[in-house]
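[1] Based on what follows, work out the 3D shape:
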Amino acid sequence: MSSGTYWEDLRTASASIPNVDRLRGSRILVTGATGMICSAVVDLLLFLNREFDADITVFVAGRSEADANRRFGGFAADKRFVFVQYDATSNDPAAQSIEVDFIIHGASNANPALYMQHPVETMLANIVGLSAMFDVARAAAAKRVLYVSSSEVYGQKDGTQPYAEQDFGYLDILHQRAGYPSSKRAGESLCVAYGMEYGIDSVIVRPGHIYGPSIRDADNRVSADVTRKALAGEDVVLKSAGAQLRSYCYTLDCASAILTVLLDGDSANAYNISNPHSICTVRELAEAVAHAGGVALRFDVPADATAGVHNLMDNSSLASDKLESLGWKPAFDLQHGVDRMLAVLRESGGRLSL
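    I've put the predicted structure just below:
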């Protein structure tokens, strides 16, 4: 394996899933499987196979088999690792004839800059792609579909209290970047609709701001940018004061939460994914990364900052009570998670692969 530290973190994260043994022998289709969040989900499933002989067949759905083989190279030859050609903007997936027990739909454009470049494709992945997965679930008589939504569905509200699952603020549906949160909202409603009309069981997760070693090269979000700077031994630079309040969560905590909700979440319910020990400002995240990297934190705020590209929520902190009521507990607080992230990336030469 390219990183022994990451393998240890997988062991730690797997212990956070209360009823993990119920995954044994199951068939799980994961879309967006090479993305930041769902690649960590696949990592956990493959770890369970390797360490505990869980006999889970993992269908890895994506647009590029080469990308999947590169990301999961040590497992690509395993008979329980099956690549499925899949485009989330299409309603005619190659996955249509697959026999699966569970579907995790995480395929989505989660890069704010790309929302602006490909708003149509962003919306289609969140609605049409999800609908296609429900069609797969109907054909296979799958037990459950899990939809990876977003904390951005909440919109804006006053104050600094974390959002509980029933809290919703204002969302300007005509804003230039509204296609992402609006289509995530629509995707959640689609989950309920498929349950009402076709009896398909589903659950929803709303991750906050996720960081970790599975960042992709094209990711230009603040957490990814400061990580790359620190890894290169360069000063961490913020383009704002960093006052926005966020729920940060290490990728493997996020992955263990997803599998917990998949197994034990209540049908047609949404669950925030948030680490109560990692609710902090963007500046505090940058300070943690700079500390772990042994570099300085500097500010370079441009006069003509393009606010339209960025998350408009000054407060996007999330309450985790509902998730924790399922028995899940996070394993990595902010500084520990950041330290582990940089350690893994150093061991793997800056690019995580299994």
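[2] hey, let's count contacts and neighbours off CA atoms from now on
    Will do.
[3] for the helix ranked longest in the chain, packing partners?
    Assignment by DSSP state H gives helix 119-140 as the longest helix of the chain. Packing partners of helix 119-140 (3 or more C-alpha pairs under 8 Å, 6 or more residues apart in numbering; DSSP states H and E): strand 102-105, strand 144-148, helix 179-198.
[4] my read: Val100 touches Gly25, true?
    No: using C-alpha atoms under 8 Å, Val100 is not in contact with Gly25, being 11.1 Å away.
[5] who's more crowded, these two?
    Val100 (22 against 14; other C-alpha atoms under 10 Å).
[6] Determine the number of other residues adjacent to the closest residue in space to the more buried one that isn't next to it in sequence.
    Spatial nearest neighbour of Val100, excluding adjacent residues (C-alpha to C-alpha, 6 or more residues apart in numbering): Arg27 at 4.9 Å. Arg27 has 20 neighbouring residues, counting by other C-alpha under 10 Å.
[7] so what's Arg27 up against?
    Counting by C-alpha atoms under 8 Å, 6 or more residues apart in numbering, Arg27 touches 56-59, 99-102.
[8] before we move on, what about Val128?
    If you count contacts by C-alpha under 8 Å, 6+ apart, Val128 has them with 88-91.
[9] Check Leu285 too.
    Leu285 makes contact with 223, 334 under the criterion C-alpha under 8 Å, 6+ apart.
[10] ok, now how distant is it from His118?
    Remark: distance between Leu285 and His118 (C-alpha to C-alpha, to the nearest Å) = 28 Å.
[11] Neighbours of the closest residue in space to Gly62 that isn't next to it in sequence, how many?
    Distances taken as C-alpha to C-alpha, 6+ apart put Tyr86 closest to Gly62, at 4.8 Å, once the chain neighbours are dropped. Using other C-alpha under 10 Å, the number of residues around Tyr86 comes to 22.
[12] and for comparison, fold this next one:
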Amino acid sequence: MIKTIKLVFTWSELNKQVKERVKTCHECQKCKRAGKKKYGLLPPKTAESTRWNIVNIDLWGPKSVDPISKETQVDYVAMLALFLSYLLCSTYVSTASGLSSPECVTIRPIAIVTGGTRGIGSGISEALADAGYDLLLTYNTDNNAANGFADQLRARCADDDICVECVGGDISLTSTRDDIFSRFDSRFGGRPLAVMVHNAGQYVGVTSDNVAGLTAGKPLSFGDGSLANSDGTTNMDSLQYYHRMYGEAFVDLCERSLARMSGTGSLVGISAPGVTASLYSPDSSYSMPGSGKCLMEYSMRIYAKIAAERRINANIIVPGVVRTEAWNRLAKTRGLSDETEMMKGIVDRIVPQKRSMDPRDIGDAVAFLCSDTGRFITGTVIPVDGGVHLQH
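    Predicted coordinates for the structure are as follows:
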């Protein structure tokens, strides 16, 4: 014998939630473009509540019943049958009981962004948060800055109950990547991953510490003797670190992310000018990091080809001159008080649009590639640089 379960709701509560909390399907962008609010499950206001509010905006709750304030009991089986018969989009389901934190109640797409709490990564995280993603962000060593940024995102998206998790550690280490996916698996309860963005990077010895103990100095280059040790051997320390941070990390992140994606997804890497042969001339001062990003760019094309049948796209974005705190630290290593003069000179020299960019400009490009609108863009290296690639 099946026990009939009753659902309890009030029209006044539904009307309020319809205005404030109604969600459109993540998969079906047609609903969003048409400005329609289709059928879905609205989460309860608090984690203590065990009610499910089932709402069909087109069929239920007309103005004629707005005055109804008493609680109305609805047969669960009949309501569910009606709901399923009109199900046109994927549903957002919330079963609040048993969850450890109310901010993760609503089922929404999840994105992992490495280096997602500072610089360009912060703009990527903001754009994805605004697009409705829960976030797992990584940082290297600055725990206070990472948690402060996460708090800002939560406050910014408070109405959407966004979930933001942070994991620290040098991304070049396998153990750090173990921690990332261990946190993903434990925190998000088996939900599929939608987006992975590998953005983490650094000017070695300038913008962050590193586990290899490498320090700032004159840029190492291929062919000019700067890699030679005193005993005639070649110093590969810097080269190998950048390969681990950009190339190996990207491959590992993609492999683990693909295993957690279902139905659709996006893989994105953030590269730099001077790496892609068809777009930029080689820059000898970027020999070490550029070699690591070459592996990232090439492997991206393979991932794009192999994962295409799963509706997963893969792309690389090459930013232009983006205003971040990294420029300030770099300027100080060159004896300048701040980055203003240095950035202006670079922008005037290499950027046809004659202006620098904000981190959010890159974030918006990432969000576009991860949307249904950008789904058919795959296997490409895309300069989002104000025309820098036209000058090389």
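[13] As TSV, the helices and strands packed on helix 119-140 of the first structure with mean neighbour count and distance to Arg11 of the first structure would be great.
    Converted to TSV, these look like this (neighbours: other C-alpha atoms under 10 Å; distance: least, C-alpha to C-alpha, whole Å):
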stretch	mean neighbour count	distance to Arg11 of the first structure
strand 102-105	25	21
strand 144-148	25	23
helix 179-198	19	31
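[14] Please produce TSV containing the ones you listed, extended by distance to Val236 of the first structure.
    Output for those, formatted as TSV (distance: least, C-alpha to C-alpha, whole Å):
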stretch	distance to Val236 of the first structure
strand 102-105	34
strand 144-148	30
helix 179-198	28
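[15] Pull out the buried positions in stretch 32-43 of the first structure.
    Neighbour-count burial for stretch 32-43 of the first structure flags 32-43 (criterion: 16 or more other C-alpha atoms under 10 Å).
[16] where do the helices sit along the stretch 251-392 of the second structure?
    Secondary structure of the stretch 251-392 of the second structure, counting by DSSP state H, counting those that start in this stretch: helices at 287-307, 325-333, 340-350, 359-369.
[17] same deal with the stretch 251-354 of the first structure?
    Applying DSSP H, counting those that start in this stretch to the stretch 251-354 of the first structure gives helices spanning 251-264, 282-293, 321-324, 334-347.
[18] which part of the second structure lines up with the second one?
    Alignment note (TM-score structural alignment): helix 282-293 of the first structure is unmatched in the second structure.
[19] any idea how far that helix is from the chain center?
    Averaging C-alpha positions (C-alpha atoms, centre = their mean, to the nearest Å) puts helix 282-293 of the first structure 21 Å from its chain's average.
[20] could you check the angle helix 334-347 makes with it?
    50 degrees (axes from the mean of the first three to the mean of the last three C-alpha atoms, to 10 degrees).
[21] on that earlier part again, ok, so what distance separates the residue nearest to Gly62 of the first structure from Val58 of the first structure?
    Counting by C-alpha to C-alpha, the separation of Tyr86 of the first structure from Val58 of the first structure is 14 Å.
[22] Quick one: map the residue nearest to Val100 of the first structure onto the second structure.
    Match for Arg27 of the first structure (TM-score structural alignment): Ile110.
[23] follow-up on the earlier one: kindly indicate which of the buried residues of stretch 32-43 of the first structure lies nearest Ala241 of the first structure.
    Distance to Ala241 of the first structure across the buried residues of stretch 32-43 of the first structure (C-alpha to C-alpha) is lowest for Met36, with 25.9 Å.
[24] Would you mind confirming that the closest one is in contact with Leu252?
    No: if you go by C-alpha under 8 Å, Met36 of the first structure and Leu252 don't touch, sitting 10.2 Å apart.
[25] who's in contact with Glu188 of the first structure?
    By C-alpha under 8 Å, 6+ apart, the residues touching Glu188 of the first structure are 147, 149, 204.
[26] can you rerun that using 10 Å?
    126-127, 130, 147-150, 153, 202-206, 268-270 (C-alpha atoms under 10 Å, 6 or more residues apart in numbering).
[27] any idea how far the counterpart of it in the second structure lies from Gly379 of the second structure?
    In the second structure, the residue matched to Glu188 of the first structure (TM-score structural alignment) is Glu297. Applying C-alpha to C-alpha, the value for Glu297 of the second structure to Gly379 of the second structure is 9 Å.
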